[in-house]
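A.B. asks: model the structure of this input:
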Amino acid sequence: MSRMNMIQAINSALDTMMGRDEKVVIFGEDVGYFGGVFRCTAGLQKKYGKRRCFDAPIAEGGILGTAVGMGVYGLRPVVEIQFADYIYPAFDQLVSEAARLRYRSAGGFTAPLTVRTPCGGGIFGGQTHSQSPEAIFTHVCGLKTVMPSNPYDAKGLLIAAIEDDDPVVFFEPKRIYNGPFDGHHDKPLTPWSKHELGEVPDDYYRIELGKAKTVREGDALTVLAYGTMVHVVLAAVIESGIDAEVIDLRSLLPLDLDAIVASVSKTGRCVVVHEATRTCGFGAELVSLIQENCFYYLKSPIARVTGWDTPYPHAFEWDYFPGPKRVAKALHKAMED
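C.D. replies: Okay, here's the model as predicted:
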């Protein structure tokens, strides 16, 4: 075991898989010699050579198109899109080619590729470096969508994504790249388990895609979150004093509906929290699924706490984020109804 932040855990996952499988190749903008803008691929080109870890032009459509071809050929490409905001030029390659390949070929071909991309705010990157577009990709049949909240899960989920025979979009919340925190931008994390503090196995392990994790057990209500918002929610639960059960979804598609239904059926109340904008965010799908499966157990309306429906604010991003106070207010409201 080693103490790692999320950047180091991601690097460890890539190193582990490149060492285990010579078919794993890594490429993208600045990922080779420089080691990535956030240093997630640091040292890999030096260790494995320029044929397995190399730089690509600033052409996201070309990067993804090349990755699809590599996957069909038999490789397992792991590409980095430098910021999730720049994934849109590659959207057609993901939706029209990678996601449909298994089905349009009747199982004859697959696209075993992984798309890593930093998402969300927290670095004052403004409108073009801070978006959370995960809901767009969960709408696409044939794609899998993952977002970890801590270093331990990041490594295990990334290894599972690389080993998967279908395309996976792996979102990495940049706000927690360098370590978890308690949801306030100026305070450290209050410890809640050794994994979230960054204790990560050095060797191979995997976490199955589509399995949520209960990070806090409780009986009063259920809170669903993923990525950075898991830490915000835990801070809000402490601030509110409510005995909430907190579930880290980890994988949005496939989704662990069984875990969600079991928790909401037990508590009878639910609050959904995500950083992305509210309208047509992934929380809307969660609310619909809970209503369909838990209607007779519900004691109050399902609530959402999200980013605002506005272009991403640069100077006011900490007002845009769902923070512990806003989440705690929603928790109290759910208990009153």
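A.B. asks: contacts and neighbour counts: CA atoms only from here.
C.D. replies: Noted.
A.B. asks: now Lys46, what's its secondary structure?
C.D. replies: Here Lys46 takes the helix state, with states given by DSSP: H, G, I helix; E, B strand; the rest coil.
A.B. asks: can you report how many residues neighbour it?
C.D. replies: 12 (other CA atoms under 10 Å).
A.B. asks: what residues of stretch 67-75 count as buried?
C.D. replies: When neighbours are counted by 16 or more other CA atoms under 10 Å, the buried residues of stretch 67-75 are found to be 67-72, 75.
A.B. asks: mind checking how far Ala154 is from Arg304?
C.D. replies: According to CA to CA, to the nearest Å, Ala154 and Arg304 sit 25 Å apart.
A.B. asks: please give the structure of this sequence too, so both can be compared:
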Amino acid sequence: MTGQLTLQSATLKPWHTLGFDVKAKGVVEVFSEVDIHQILAFAKQYDLPVLPLGEGSNTIFSSDFAGIVMRVCLKGRRVEQGNDGQLVVYGAAGENWHSFVRWTIDQGASGLENLSLIPGTVGASPIQNIGAYGVEVKDVIDWVRYIDIASGEVIQLKASDCAFAYRDSIFKQQLRDQIVITEVAFRLSSNFTPNLSYIGLQDSHAKTALQLSDYIVKVREAKLPDPQHLGNVGSFFKNPIISEDHYQVLKENFPNLVAYFVGGGCWKLAAGWLIDQCGFKGIRKGKVGVYKHQALVLVHYGEGHVEDLLSLAWDIQQQVWLRFSVRMEIEPRIYPQ
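C.D. replies: This is a model prediction of the structure:
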């Protein structure tokens, strides 16, 4: 734990990638489970809510936070040999996600390469069930270790008990705001079998996990803004999932509709395409806007207000609904809610 925590208003501007100047009652960094228990005891004494935060790359502060923001900085990573080429890889919650992915590749472990360059931390990855290029992190998680905020109990939850779904999990639903993730274990492989199911990855001609990771990094850099230079939280909306009947109606009216069959009589629509069709791609409204290379990304140019970004998001939701009868769900977590 760095310094002495005091109940003094602190800006959250440096601690979330949108960079809005919102405040919290206090901000503290924790480097161990002991630190976490101390902060939880302090918060309980003053009857304050606690918000664990990684790199803030998937968080929107809609207003000041009337509690303590706990920046989870736990470090540590290790790998153990399993059976039949399986490797169990452990990552502390505060490890940078992309650095962790590249480290696993250096260790001869494959399975995370499709998730290269996703902003955030290891501890945040199961909350959102991060996914990209045909892979979701739930596919390789073994278990998640966390501390219950109310009781202080340390719990290890198997992946099968995490209620993983598309950009969703038990940590985003039933356990939202109730736990602090401290470590995640992954089941990876020493045998590289490339997942090239996503359209376009076949062009990578990757023969190693590193080559596939490098290719995905280039693709992401070409179409997504670096949050260190332009405030954003990556994909702002989930790709909507609709019924077969709804899909057929849209396909008839919009022959160029971008959609993917996901089974169970459902189709996943490309949210970026929907937004683009409504004329929002590249639009700027004051200090916020929609990224010129990817309509799914809303951006903050600096010195703006979060209300402006949420107003723009609302406009997008309204227009997509009016044109396509599709509800657009915001992907990042919003605090307070």
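A.B. asks: where does the TM-score land?
C.D. replies: For this chain pair, the superposition-based TM-score is 0.29 by TM-score structural alignment, normalised by the length of the first structure; 158 aligned residues with a CA RMSD of 6.7 Å.
A.B. asks: before we move on, the earlier item: which one of Ala154 and Arg304 of the first structure has more residues nearby?
C.D. replies: Ala154 (30 against 21).
A.B. asks: helix or strand right after the host helix or strand of the more buried one?
C.D. replies: If you go by DSSP states H and E, Ala154 of the first structure is part of helix 151-163. Beyond helix 151-163 of the first structure in the direction of the C-terminus, DSSP H and E gives the next helix or strand as strand 168-173.
A.B. asks: so Arg78 of the second structure is in contact with Leu87, correct?
C.D. replies: No: contact between Arg78 of the second structure and Leu87 fails when scored by CA atoms under 8 Å: they sit 10.3 Å apart.
A.B. asks: between the two, which one's more packed in?
C.D. replies: Residue environment comparison for Arg78 of the second structure versus Leu87 gives the larger neighbour count to Leu87, 22 against 13, counting by other CA under 10 Å.
A.B. asks: I'd say the more buried one and Ile105 touch.
C.D. replies: No: between Leu87 of the second structure and Ile105 there is no contact under CA under 8 Å: 11.5 Å.
A.B. asks: now what about the helix or strand where Thr306 of the first structure lies, what contacts it?
C.D. replies: For Thr306 of the first structure, the element it lies in under DSSP H and E is strand 303-307. Defining contact as CA atoms under 8 Å, 6 or more residues apart in numbering, one finds that strand 303-307 of the first structure is touched by 270-278, 283, 320-322, 326-327, 330, 334.
A.B. asks: buried subset of those?
C.D. replies: When neighbours are counted using 16+ other CA under 10 Å, the contacts of strand 303-307 of the first structure contain these buried positions: 270-278, 283, 320-322, 327, 330, 334.
A.B. asks: excluding its backbone neighbours, what's nearest Ile241 of the second structure?
C.D. replies: The shortest distance from Ile241 of the second structure to any non-neighbouring residue, by CA to CA, 6 or more residues apart in numbering, is to Lys268 (4.3 Å).
A.B. asks: the one you found: neighbour count?
C.D. replies: What Lys268 of the second structure shows, counting by other CA under 10 Å, is a neighbour count of 18.
A.B. asks: helix, strand, or coil at it?
C.D. replies: Secondary structure, three-state DSSP: Lys268 of the second structure is strand.
A.B. asks: I figured it was touching Tyr247, is that so?
C.D. replies: No: distance between Lys268 of the second structure and Tyr247: 9.1 Å, which falls outside the contact criterion (CA under 8 Å).
A.B. asks: which residue is the nearest non-sequential neighbour of Val297 of the second structure?
C.D. replies: Once chain neighbours are set aside, the closest to Val297 of the second structure by CA to CA, 6+ apart is Ser235, at 5.1 Å.
A.B. asks: okay, the one you found and Val217 of the second structure: tell me how far apart.
C.D. replies: Counting by CA to CA, the gap from Ser235 of the second structure to Val217 of the second structure is 16 Å.
A.B. asks: could you do Gly263 of the second structure as well?
C.D. replies: Using CA to CA, one obtains 29 Å as the distance from Gly263 of the second structure to Val217 of the second structure.
A.B. asks: and those two? Which one has more around it.
C.D. replies: Taking other CA under 10 Å, Gly263 of the second structure and Val217 do not tie; Val217 has more neighbours (18 against 9).
A.B. asks: doesn't the more buried one lie inside a strand?
C.D. replies: No: checked against three-state DSSP, Val217 of the second structure lies outside a strand; its state is helix.
A.B. asks: how near is it to Asp276 of the second structure?
C.D. replies: Between Val217 of the second structure and Asp276 of the second structure the distance is 24 Å, computed by CA to CA.
A.B. asks: do the same with Ala259 of the second structure
C.D. replies: In this structure, Ala259 of the second structure and Asp276 of the second structure are 14 Å apart, going by CA to CA.
A.B. asks: swap in Ile105 of the second structure?
C.D. replies: The spacing between Ile105 of the second structure and Asp276 of the second structure, counted by CA to CA, is 36 Å.
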